[in-house]
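J.: from the sequence below, what's the structure:
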Amino acid sequence: MSRFGGHKTSGSIQWLHDITTVFPLLPSLIAYVGPSWSLPPFTPRQFIYSNDLIPFLFAPWSTAASFSTLLSRGFQVFLFWRLPEVSVLYCYPLWILIALLRMITGYVLSRSVGWAYPSLFRHWALYETSGGFGPPIVAYLLLFGGTEILKKNFVPNLKGRELQAVVGICALLSWLDDAPWTYGVAIILGATCALGHGLLNTSIKRTAHPLMLDGQKSRPALRKQTLMGSVMLSLFAISLPHGLYRLTGTSAPPEMPPSPSHNSPLLEILILSHPRPNVTAATAIMKTTLNSYLPFLSPNVALSAFTHSTDHQAFMNARDTFKNTNIDFFVDSDSHPDAISGQYLHLAEAFRWTSEKQASQAEWIMLVEDDFPLCGGEAGWNVVKNVMGVLEHNRVDSKQTSRKLGGFVGTGGSGLIIHHTLLPILILLMNTHAEISSKISPNATRRPADLVIQDCLLGADPLCPRQESGGGGLVITSRLIMDHIGGMATTNKYKAYNEDKWRCGWRHPFHGRPEVEVVVV
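T.: Okay, here's the model as predicted:
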């Protein structure tokens, strides 16, 4: 006899149901005994960027990562125990559909719109982790008439409050798992399938419940009003905590970490400048960029401007404008007959100049091209401080097994934050690329200078440090916090204009990659 309806249930299905009931808690128990056996939770980026199918297939059995997720798994055990036995046949296929929709949603709301429509970019659509059977249970309840299932199998005397109970289950699971994107997708999937099933049976006044076994009573046709009420209230409930936090959540501005040396700053912002054909426009661009960083100078933060061109009138104009500030302007007049003049040599000389400061050399150097001002003033600078906080915490924490030697808050060659110990390697790399008689094979593809630095920070260059787990340990922001204002005043007369490229708030080009840690903006 079935404990739910007084009708016989297939013995194999009931046995499978009883075994499946403990699945949500079983992985956590196994991981407690042997941590190496734990399974990771699912995020869309694992497959999109790493072709990793393991979490996609086995996330329902992933280990609970926190006490709240462990509570969620316990609640899932209770729900499994009370749901109809045949529910176990639906939950895993529902999980596969939910994960597929999460991947589509994550891709569309990050990589697809991150540059074309930045206002639609959503970091957590790609990065939110999820595991356990909570999402497929929610989809199952909405797909197969949650109010009727609750009335029959949970508390028979809910007295018309079945709708509130369904919403409460959806909200509680989502809150405990902190996975509104996953549960939102599960709710929409379950409701869409239920509506589709209802449309196929519109000509039938009463239709058999898809889960009812032979001989069981049929249920009334799908009530769209109840279903839509469940969906709307559930979506509102799962998003409520995050909405309230965005409206009322306030936190103190982050502090820039202290410098490890009393004689040198923690961060030097190094502005690189090269002549542009239009001196007036170039002067205005450089002044705008310098002004965006100037308010944040302190004994802990220095600002320098460097050029390797002796014929750079805009640079001289900016130096005259800011002569009463703490900005350090430097014109490098060295000649290099054995090297090709260009970006490689410019960067090599800039790195050499800042590394020769010795006692006053900063712990970190942030490379910025002269047409990339900071976005958002104080708000943008707070993001820089957050990135520096992550880098410094990793540097001074003796328990860290891997070192993060760089950050990236802009794009191209701007916003690259480099630890000073990498400067000798980067000088060597840049000089090697700049040499007329270069040791690089003529058949080798020459990388742009900014890509050489990026590869070094990512651990992709053999001369640069690499973490044991792979990559270089780069810290990025989810969105760009630097604007590109020089697209219509290029330094290269043969280069096409690109006034609308790489603006404030665009998706960071490395967003989603496994080698990076993301500071959410």
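
J.: C-alpha from now on. contacts and neighbour counts both.
T.: OK.

J.: can I assume N317 is in contact with A284?
T.: No: here N317 lies out of contact with A284, judged by Cα atoms under 8 Å, at a distance of 9.5 Å.

J.: want to put them side by side, so please do this one too:
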Amino acid sequence: MLGGTRRFFHLFLGVVVGVCVIRQGLGVLFTKSTGWALPSLFFNDALHECNQGLAPFLFALLVVQSMSVDDKYILIYGNENNLVTIRKVALQLIMCLVNCTSKNILWWSLTGLLVGYIATVVFQTYVAEQDDNNEFRRRKPMWRVLWPALKKGAAVISIALPVLLVCNAYYSRDTFDPLSLSSISDDQYLFTFVVMTAPRRGNPPFLTQTLDSYLINWPATPSEGSLYDRLQTVVYTHFSNHTQYDLAHEHFSADARGQHYIKWVRDSGEVLDQRLHVSKALKLAADRYDSTYIALLEDDFPVCGPREWRELEHVVYEANQRVPGHCGLFVATGGR
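T.: The predicted structure follows:
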């Protein structure tokens, strides 16, 4: 169908470039672009998912192979009457899906399928134009040439995509219990979230929004000794005049979750020095509270939703399972 080694090389080179470019584009789109504005469209794996060799390129070539969906391999064993036939596209699909048995590569695989579909349309258009230049061939409308290729490519994608989604659901399932996380230490607090806040131009309500994004994931009355009973938030500022701090303090002082989880600490001063702010906040938390983890964040670092909060818990749990005695973690929660 491709018509020689040179055509295949050009096609494969285009697939490689297309996969790399579109993969980076999807990563930016669903993290730094749309993902920041709409937390429901934020997918950490869209940017940080590891590759698995040639898998995305094989998924792209799988869709291209659909142009010759009737091509078959014939396996003969014993005598000529004992034979088995298998479509090349079916064998290639099996080979591609084997790559998904060891880990999740959903975003790379989706990119491969998308690039393969685009490559199929482009290549079929190129072949049709070559045929139009042949005076001995009868010309056909372009849509009649492309329609069979579009249908075959869509059929292959409709078979591969559900399998990829099932694999993604399996590998991204929740595999830990909050009780297990709570048992990793005997300190009074497992988490102390230190929220640094400073006056901003225009007084945006970032502090209130960030605190809300965390509190909504925590029960108003946690049971004694549970994970959430060993969790607190310290809002710290070293600015004497801070309007949003005052508004947030007033708002959460009348809220059940705010009363239970939030402590307010304010030092006098007006110095715009972020390093000093960080050092004072860390010293405050380390000296005053018996906490396993001190989570440092700024007032515009909201957690994107319940799923992301569970991911944060999961990261801490996995870190304790794989690297006991570690000194720290960096976890992305979203932000602005």
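
J.: with neighbour numbers in mind, choose between N317 and A284 of structure 1.
T.: The neighbour comparison of N317 of structure 1 against A284 (other Cα atoms under 10 Å) goes to N317, with 18 against 15.

J.: which stretch of helix or strand covers that one?
T.: helix 313-321 (DSSP states H and E).

J.: list the buried residues in that helix.
T.: Q313, A314, F315, M316, N317, A318, R319 (16 or more other Cα atoms under 10 Å).

J.: likewise stretch 380-388 of structure 1?
T.: Across stretch 380-388 of structure 1, burial judged by 16+ other Cα under 10 Å covers G380, W381, N382, V383, V384, K385, N386, V387, M388.

J.: in structure 2, what stretch matches that stretch?
T.: Using TM-score structural alignment, stretch 380-388 of structure 1 corresponds to residues 308-316 of structure 2.

J.: and the matching stretch against structure 1, how far off on average?
T.: For stretch 308-316 of structure 2, the mean deviation from structure 1 after alignment is 1.8 Å (mean Cα distance after the TM-score superposition for structure 1).

J.: hang on, the earlier thing: out of the buried residues of stretch 380-388 of structure 1, which sit inside helices?
T.: Per DSSP state H, helices hold the following members of the buried residues of stretch 380-388 of structure 1: G380, W381, N382, V383, V384, K385, N386, V387, M388.

J.: would CSV of those with distance to L303 of structure 1 be doable?
T.: Output for these, formatted as CSV (distance: Cα to Cα, whole Å):
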residue, distance to L303 of structure 1
G380, 16
W381, 14
N382, 17
V383, 18
V384, 14
K385, 15
N386, 19
V387, 18
M388, 16
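
J.: and which of the residues you listed is nearest to N263 of structure 1?
T.: The nearest member of those to N263 of structure 1, counting by Cα to Cα, is M388 at 18.8 Å.

J.: what's the burial count for the closest residue to L83 of structure 2 other than its chain neighbours?
T.: With Cα to Cα, 6 or more residues apart in numbering as the criterion, L83 of structure 2 has its nearest non-adjacent residue at 4.2 Å, and that residue is I76. I76 of structure 2: 12 surrounding residues under other Cα under 10 Å.

J.: likewise H419 of structure 1?
T.: 20.

J.: gap between the closest residue to it other than its chain neighbours and F236 of structure 1?
T.: Once flanking residues are discounted, H419 of structure 1 sits nearest to W364: 4.6 Å by Cα to Cα, 6+ apart. W364 of structure 1 sits 44 Å away from F236 of structure 1, going by Cα to Cα, to the nearest Å.

J.: what ranges does the stretch 1-150 of structure 2 have for its helices?
T.: Here the stretch 1-150 of structure 2 has its helices, by DSSP state H, counting those that start in this stretch, at 5-28, 34-37, 45-48, 55-65, 88-98, 106-132, 142-171.

J.: please identify the most buried of those.
T.: helix 55-65 (a mean of 26; mean count of other Cα atoms under 10 Å).

J.: contacts for that one?
T.: Applying Cα atoms under 8 Å, 6 or more residues apart in numbering, the contact partners of helix 55-65 of structure 2 are 12, 15-16, 19, 88-89, 92-93, 96, 99, 108-117, 119-120, 153, 156-157.

J.: let's go with 6 Å and repeat that
T.: Helix 55-65 of structure 2 has contacts (Cα atoms under 6 Å, 6 or more residues apart in numbering) with W108, S109, G112, L113, V115, G116, Y117, T120, G153.

J.: quick one: whatever residue of structure 2 lines up with W353 of structure 1 and E318 of structure 2, what's the gap?
T.: Alignment note: W353 of structure 1 maps to L284 in structure 2; criterion TM-score structural alignment. For L284 of structure 2, the distance to E318 of structure 2 (Cα to Cα) stands at 28 Å.

J.: one more: V28 of structure 2?
T.: Plainly put, V28 of structure 2 is 26 Å away from E318 of structure 2 if you go by Cα to Cα.

J.: do T120 of structure 2 as well
T.: Relative to E318 of structure 2, T120 of structure 2 is positioned 42 Å away (Cα to Cα).

J.: one more: F301 of structure 2?
T.: Taking Cα to Cα, one finds F301 of structure 2 at 22 Å from E318 of structure 2.
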